[in-house]
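Undergrad: predicted model and sequence follow; I will ask about them next.
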Amino acid sequence: MSFSSAPKTIAGKPVGPIGYGLMNANSLQLLKHYFTKYPEDASRVVLSIKGAYDGATQSPTASPEQIRASVDECLTLLDGTKSIDLFEPARVDPNVPIEETVKALAELVEKGKIGSYGLSEVNAQTVRRAHAVHRPAAVEIELSLFSQGALEEAGVVDTCRELGIPIVGYSPLDRGWLTGQFKTLDDLPQDDFRRFYPRFQPGNFEKNVELAGAVEKVAKKKGVTSAQVAIAWVQQQGVLPIPGSTKVERVQENTKYVELTEAETEELHEALSKAHVSGHRYPEMFQAHLDK
């Protein structure tokens, strides 16, 4: 859970309550409602929250003061119904040394306000600098068949494996591309935020439909869905995938375990090697805070 549409401020700097959704019905408030009704489930759920990010300006806010405020706001919204097992600054704040951010997070762990901390969208050097202060419990990267940059370029995966840090892969379905549901631009609602993303722009869209079709071909031969193949590939890399779902049937589909054979993996790689995914994974306004 990350980002806010209604940022608050401390000393004139935005810190923002965290949660997807409306101000009075966001994800943390829904979680509070759920765990109030089913308190026995609290210990069965690992709650990972991303915060310290200003949704209004789309920029990280990860000074020690802002980190503490972000965590306190989350705890206020949860109202004692569930602890925060893992808290991650959504991005690296270019105005704050990572050591200062991590020191604040480590203090919150010591105080029992969060169980552990993680990092998101970082490079190998940042992981090492953070680890020198306090070991992260997880590092989150974007990883999918369409977004393999973290495996190929950043070195962050090898660094995490060297240091024994679990890796979490967000957007394993590449914002829906790898579900096989997009055939034309008309399949995307006019008000869908993804229309602003490069891979969904005219020109890029048509090329990516062909690549998504190659994944769908493997899925049909295997008797599973494209999403299940895409998630299985991420798991095959030793990464924990966290697909987003808004429907019960999608959650059930995405949590069904599927294992790819060596031949299936090779077929996927061969198909994707013949053409490149068209378009960057984020619009330009977001790119400044990636892989930092």
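TA: Structure received.
Undergrad: only C-alpha atoms for contact and neighbour calcs from this point on.
TA: OK.
Undergrad: secondary structure class of the closest residue to Leu268 other than its chain neighbours, three-state.
TA: Among residues not flanking Leu268 along the chain, Val215 sits closest, at 6.5 Å (Cα to Cα, 6 or more residues apart in numbering). When classified by DSSP: H, G, I helix; E, B strand; the rest coil, Val215 comes out as helix.
Undergrad: please compare the first structure with the one that follows:
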Amino acid sequence: MTTILGKEVGPIGYGLLNLTHPARGIPEEQSIASMKQALDSGANFWDGGEHYGTPDRNSLHLLRNYFARFPNDASKIVLSIKGCLKPDFTPDGTPEGVRRSVETCLRVLDGKKKIDLFECSRVDRNVPIETTVQALSDLVKEGKIGGISLSEVSAKTIRRAAKIHKICAVEVEVSLFSDHVLSEGIAEACAEYDIPIIAYSPVGRGFLAGQWKSVKDIPQGDTRLMFPRFSPENFDNNLKLVQAVQQIADKKGITTAQLAINWVRQLSQRKGYPVFIPIPGASTEGRVVENSEVIDLTAEELSDIDSILASFETAGARYPERFMDQLNG
């Protein structure tokens, strides 16, 4: 367990993106049941966003309705919300943009749950990070948010931001496909300031669940087909990693998703690294239970995975080209 804003959070959290994705069309009752199961399974760090869904139905609306139904759960959850994106999904880290985003989120939540952590989804490269963090710091002082997180930032940005205000968490993509936080100094910078890493997409956007054997298995219209790692020219190469780690998972009697999630979680045990909290997303109660199970991989299993990763190179970028310049801000 680790502590954020004085509250203990479980070793595996819960991401809400899948629940309100317009293309998924998940009924609200199913979403609320999955959220309830997440809390019951010990996943009390929840990650939502102003842009997770549409302006009329996003994760904030879902959270408001959940806590209206289960008001006693509000104090049990550490809620992290992302925002500060313009309608065209470009970052807005200006003081005015930060305040607009936070106040919009608070208005939708309607007092049902406070925002424990708030982060700008991406760094606005036209605004100094010090200016953005100072704007967030002002909102902390006003009591509108509990603390500040960062998202998709470089080690340099973490250090600059931490000089302005305490940073409570850093969110970044981490998976067997995406381990750049380990090689680019991000993990070390977080450890330096005792900042936990919130690891999103620990199952590689579902790739590491092992359900797809061919790019043709992914339904037409699925947004994952927009991501380079799922493109026909990259899919077969990336499938090799899934097949390799699946042998380890099968031998242990767990799913590849469980292996992937707990590999990320156990990065916390490695010397010089901070706490890693993976936040898998799941839209059914059964999958929530599966994803939330803490399973310790042995030293031998971790070594075998390291050997696989040492000889494997992920094919394709993490995001479509138009979004790549927003990463590692």
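TA: Thanks, I have it. All of these numbers come straight from a predicted model, not from anything done at the bench.
Undergrad: can you give me the strands for the stretch 1-150 of the first structure?
TA: All strands of the stretch 1-150 of the first structure, identified by DSSP state E, counting those that start in this stretch, fall at 9-10, 13-14, 21-22, 25-26, 48-51, 53-54, 59-60, 86-89, 118-120, 138-142.
Undergrad: in the second structure, which residue range corresponds to the first one?
TA: For strand 9-10 of the first structure, there is no aligned range in the second structure, judged by TM-score structural alignment.
Undergrad: and that strand, what does it pack against?
TA: On a contact count with 3 or more Cα pairs under 8 Å, 6 or more residues apart in numbering; DSSP states H and E, strand 9-10 of the first structure meets no helix or strand.
Undergrad: roughly how far is that strand from the heart of the chain?
TA: Between the centre of strand 9-10 of the first structure and the centre of its host chain there is 25 Å, according to Cα atoms, centre = their mean, to the nearest Å.
Undergrad: check the second one too.
TA: Counting by Cα atoms, centre = their mean, strand 13-14 of the first structure is centred 23 Å from the centre of its parent chain.
Undergrad: from Glu121 of the first structure, how far off is Ile167 of the first structure?
TA: 11 Å (Cα to Cα, to the nearest Å).
Undergrad: between the two, point out the one with more neighbours.
TA: Comparing Ile167 of the first structure with Glu121 by other Cα atoms under 10 Å, the one with more neighbours is Ile167, at 23 against 19.
Undergrad: what does that one align to in the second structure?
TA: Alignment note (TM-score structural alignment): Ile167 of the first structure maps to Ile197 of the second structure.
Undergrad: that match and Cys190 touch, don't they?
TA: Yes - using Cα atoms under 8 Å, Ile197 of the second structure is in contact with Cys190, at 7.2 Å.
Undergrad: in the first structure, point out the residues matching stretch 155-166 of the second structure.
TA: By TM-score structural alignment, stretch 155-166 of the second structure lines up with residues 124-135 in the first structure.
Undergrad: what comes up buried for the matching stretch?
TA: Residues 124, 126-128, 130-131, 134-135 are the ones in stretch 124-135 of the first structure that count as buried (16 or more other Cα atoms under 10 Å).
Undergrad: and the two most separated of those residues?
TA: Ala124 and His134 (15.3 Å; Cα to Cα).
Undergrad: and Leu75 of the first structure, what's its match in the second structure?
TA: That one, Leu75 of the first structure, aligns with Leu106 by TM-score structural alignment.
Undergrad: same question for Ile231 of the first structure.
TA: Looks like Ile231 of the first structure aligns to Ile261 there (TM-score structural alignment).
Undergrad: nearest spatial neighbour of its match, chain-adjacent residues omitted?
TA: Pro202 is the one closest to Ile261 of the second structure (Cα to Cα, 6+ apart), at 5.5 Å.
Undergrad: quick check, the one you found in a helix?
TA: No - under three-state DSSP, Pro202 of the second structure falls outside any helix and is assigned coil.
Undergrad: what's the neighbour count on it?
TA: Neighbour tally, Pro202 of the second structure, other Cα under 10 Å: 31.
Undergrad: that one against Arg265, yeah?
TA: No - judged on Cα under 8 Å, Pro202 of the second structure makes no contact with Arg265 at a distance of 9.2 Å.
Undergrad: between the two, what contacts are shared?
TA: Pro278 (Cα atoms under 8 Å, 6 or more residues apart in numbering).
Undergrad: the residue nearest to Leu268 of the first structure pairs with which position in the second structure?
TA: In the second structure, the residue paired with Val215 of the first structure according to TM-score structural alignment is Val245.
Undergrad: ditto for Tyr34 of the first structure
TA: Per TM-score structural alignment, Tyr34 of the first structure is aligned with Tyr66.
Undergrad: distance of that match relative to Lys76 of the second structure?
TA: With Cα to Cα as the criterion, Tyr66 of the second structure and Lys76 of the second structure are 13 Å apart.
Undergrad: these two: who's more crowded?
TA: Per other Cα under 10 Å, whichever of Tyr66 of the second structure and Lys76 has more neighbours is Tyr66, with 22 against 14.
Undergrad: which ones are touching the more buried one?
TA: Residues counted as contacts of Tyr66 of the second structure (Cα under 8 Å, 6+ apart) are Ile32.
Undergrad: and Arg194 of the first structure, by the same measure?
TA: Neighbours of Arg194 of the first structure in contact, by Cα under 8 Å, 6+ apart: 175, 200.
Undergrad: helix, strand or coil for it?
TA: helix.
Undergrad: counterpart of it in the second structure?
TA: For Arg194 of the first structure, the aligned residue in the second structure is Arg224 (criterion: TM-score structural alignment).
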